[in-house]
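J.: what would the 3D arrangement of this be:
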Amino acid sequence: MTAVAELYLSDVRGRMRGVKVLGDGALAQLGATDWHTPLASGGNSAAVLVQHLAGNMHSRWAGLRGGYSAGTEGESAVRNRDAEFEEGELNGATLLRRWEEGWQVFLDALDHLTPGDLTRPLTIRGEVHTVLEAVQRQVAHYSGHVYQLILLVKTLRGPAWQTLSIPRGGSAAYNSALLSETAEPGAT
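T.: Below you'll find the predicted structure:
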C-alpha cells in the first residue's frame, strides 16, 4: 500500500504543478484591462478566479505546509470566502502575486505529505475527510477553476490566443517528435 501511496503523491504533485503551468500560461496572456472582465453578467473575471483560488489554497493548506498535524482544520477562521467573489480593483501584478503565493502554500503542503498521512483525518468546515479525500477534492476544484480561467482568457484573446497545448493540426508532428525522442538508440 505504501508504494501506491508514494506513486499517488508523486503523480498528484506533478499533475498539480502542470495545472498551475496551464494557469500561468493563460494569465500571461491577459492584457491589463482584461483582469476584471467576465464573459457574462454574473460571471467570474480572471481576478475573481485568482482571488478565490488563492483564498482557498491558503485556507485549506496553510496548516499542512510543514506536514500533517492532527487536529488541523481545513477552513481558516479568518477566511472571507464571499469577499473572494467580489470584483475589486487589484492590478495584475498584485493578483499574480496572490496566485503564486496560493499555489506555493498548496504545493508546499503536497510536498510535505507522506504516504501515511493520506489516511489521516482532516476536517474542512467541521466535515471529516481523509487527507486523500481532501487532496482529491482540491484537485478537482482547482483544475476546474484553472480550466475556467483558460476558457475566459482564450475567449478574451480571440485570434491572439496562444495555445497551451498541441496546436490544431499539430497532433501528427507532436506524436512523431514524441516517438522519435523515446525510440531506442540504434533502432530503425
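
J.: alpha carbons only for contacts and neighbour counts from here, please
T.: Noted.

J.: and stretch 36-54, which residues are buried?
T.: 36-38, 44-54 (16 or more other CA atoms under 10 Å).

J.: what segments of the protein are helices?
T.: 2-27, 46-61, 81-84, 92-112, 131-157, 171-182 (DSSP state H).

J.: can those helices go into JSON lines with extra columns for distance to Ser165?
T.: JSON lines is the format used below for these (distance: least, CA to CA, whole Å):
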{"stretch": "helix 2-27", "distance to Ser165": "9"}
{"stretch": "helix 46-61", "distance to Ser165": "20"}
{"stretch": "helix 81-84", "distance to Ser165": "29"}
{"stretch": "helix 92-112", "distance to Ser165": "21"}
{"stretch": "helix 131-157", "distance to Ser165": "11"}
{"stretch": "helix 171-182", "distance to Ser165": "10"}
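
J.: here is a second sequence; please produce its structure as well for comparison:
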Amino acid sequence: MNVGREYLKTVTQRFNEAKITAEKAIEQLSESELFWIPNEESNSVAIIMKHMSGNMVSRWTDFFTTDGEKPYRNRDDEFVGDIKTKEQLMKMWEFGWDTFLTTLKDIDEEHLLKKITIRNEPHSVIEAIERQMYHYSYHVGQIIYIAKYLKSSDWKTLTIPRKK
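T.: Now for the predicted structure:
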C-alpha cells in the first residue's frame, strides 16, 4: 500500500464530507438566517463562508509557486457583511471549494514533503493540508452550531439522531 496515496485519498474524502455537512446545515437556513449575527463580536454563517472561501482561494491558488497568503487578499474584508444574497454567497463558497479541491486533487504523493510557504513560513505540503483540515473543520463546526441554534426544534440532524 502506498501511504501517501492513501493519505491523500482519505483527506480528500474528509474535506468533501466537511463541505457536504456544512451545506446540509446551510440548506436548512433561510436567506435571512444566513446573515444573522448573535452579537457584534460574532460572525454570521455568511461571513464564515466568505472567510473560508477567501482563505481557500488565497492558500490554494498557485499552491506550489506562491505564498499561501496572497498580496491581493484582504483578510479583514472577509469579515465585512457585504454579500447580500444566498445566490452570491453560494457562488463564492463554490468558487473557494473548487479552487481548493482542484488543487488538492493535483497533489501527488511525491509532493507531500515538498516545502511551500504560508505567511512567509515554510510548511511541508502535509503540514499545509493539516493546517487547513483544522481551520476548515473549525469553521464548519461554527456553521453547524449557528444553524442548529437558529433552527432549534426544526433542526434536522446531520448525523445519527439521539437515542438511535
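
J.: any chance of the buried residues of stretch 36-54 of structure 1 in TSV, plus distance to Ala77 of structure 1?
T.: TSV is the format used below for the buried residues of stretch 36-54 of structure 1 (distance: CA to CA, whole Å):
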residue	distance to Ala77 of structure 1
His36	28
Thr37	30
Pro38	29
Asn44	24
Ser45	26
Ala46	25
Ala47	23
Val48	21
Leu49	21
Val50	20
Gln51	17
His52	16
Leu53	17
Ala54	15
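
J.: winner for burial among the helices of structure 1?
T.: The highest average neighbour count among the helices of structure 1, using mean count of other CA atoms under 10 Å, belongs to helix 46-61 at a mean of 25.

J.: post-alignment, that one versus structure 2, mean distance?
T.: For helix 46-61 of structure 1, the mean distance to aligned residues of structure 2 following superposition is 0.3 Å (mean CA distance after the TM-score superposition for structure 1).

J.: quick one, that helix and helix 131-157 angle?
T.: Interaxial angle, helix 46-61 of structure 1 versus helix 131-157 (axes from the mean of the first three to the mean of the last three CA atoms, to 10 degrees): 170 degrees.

J.: helices or strands up against helix 46-61 of structure 1?
T.: Judged by 3 or more CA pairs under 8 Å, 6 or more residues apart in numbering; DSSP states H and E, helix 46-61 of structure 1 is in contact with helix 81-84, helix 92-112, helix 131-157.

J.: among those helices, which is nearest Leu30 of structure 1?
T.: helix 131-157 (6.5 Å; CA to CA).

J.: which residue numbers in structure 2 go with the closest one?
T.: Aligned by TM-score structural alignment, helix 131-157 of structure 1 falls on residues 125-151 of structure 2.

J.: show me how far the matching stretch is from its chain's centre.
T.: 6 Å (CA atoms, centre = their mean, to the nearest Å).

J.: that one vs structure 1, mean deviation?
T.: Stretch 125-151 of structure 2 sits 0.4 Å off on average (mean CA distance after the TM-score superposition for structure 1).

J.: what sits closest to the equivalent of Arg120 of structure 1 over in structure 2 if chain neighbours are left out?
T.: Taking TM-score structural alignment, Arg120 of structure 1 has Lys114 as its aligned residue in structure 2. Among residues not flanking Lys114 of structure 2 along the chain, Ser124 sits closest, at 5.4 Å (CA to CA, 6 or more residues apart in numbering).

J.: show the contacting residues for that neighbour.
T.: 112-116 (CA atoms under 8 Å, 6 or more residues apart in numbering).

J.: same question, Val45 of structure 2
T.: 34-36, 142-143, 146-147.

J.: can you count the residues close to Val78 of structure 1?
T.: 7 (other CA atoms under 10 Å).

J.: structure 2: which residue goes with that one?
T.: Match for Val78 of structure 1 (TM-score structural alignment): Tyr72.

J.: can you name the residues that contact that match?
T.: Neighbours of Tyr72 of structure 2 in contact, by CA under 8 Å, 6+ apart: none.

J.: distance check, the closest residue to Arg125 of structure 1 other than its chain neighbours against Ser143 of structure 1.
T.: Nearest residue to Arg125 of structure 1 in three dimensions, chain neighbours excluded: Glu75, at 5.7 Å (CA to CA, 6+ apart). In this view, Glu75 of structure 1 and Ser143 of structure 1 are 19 Å apart by CA to CA, to the nearest Å.
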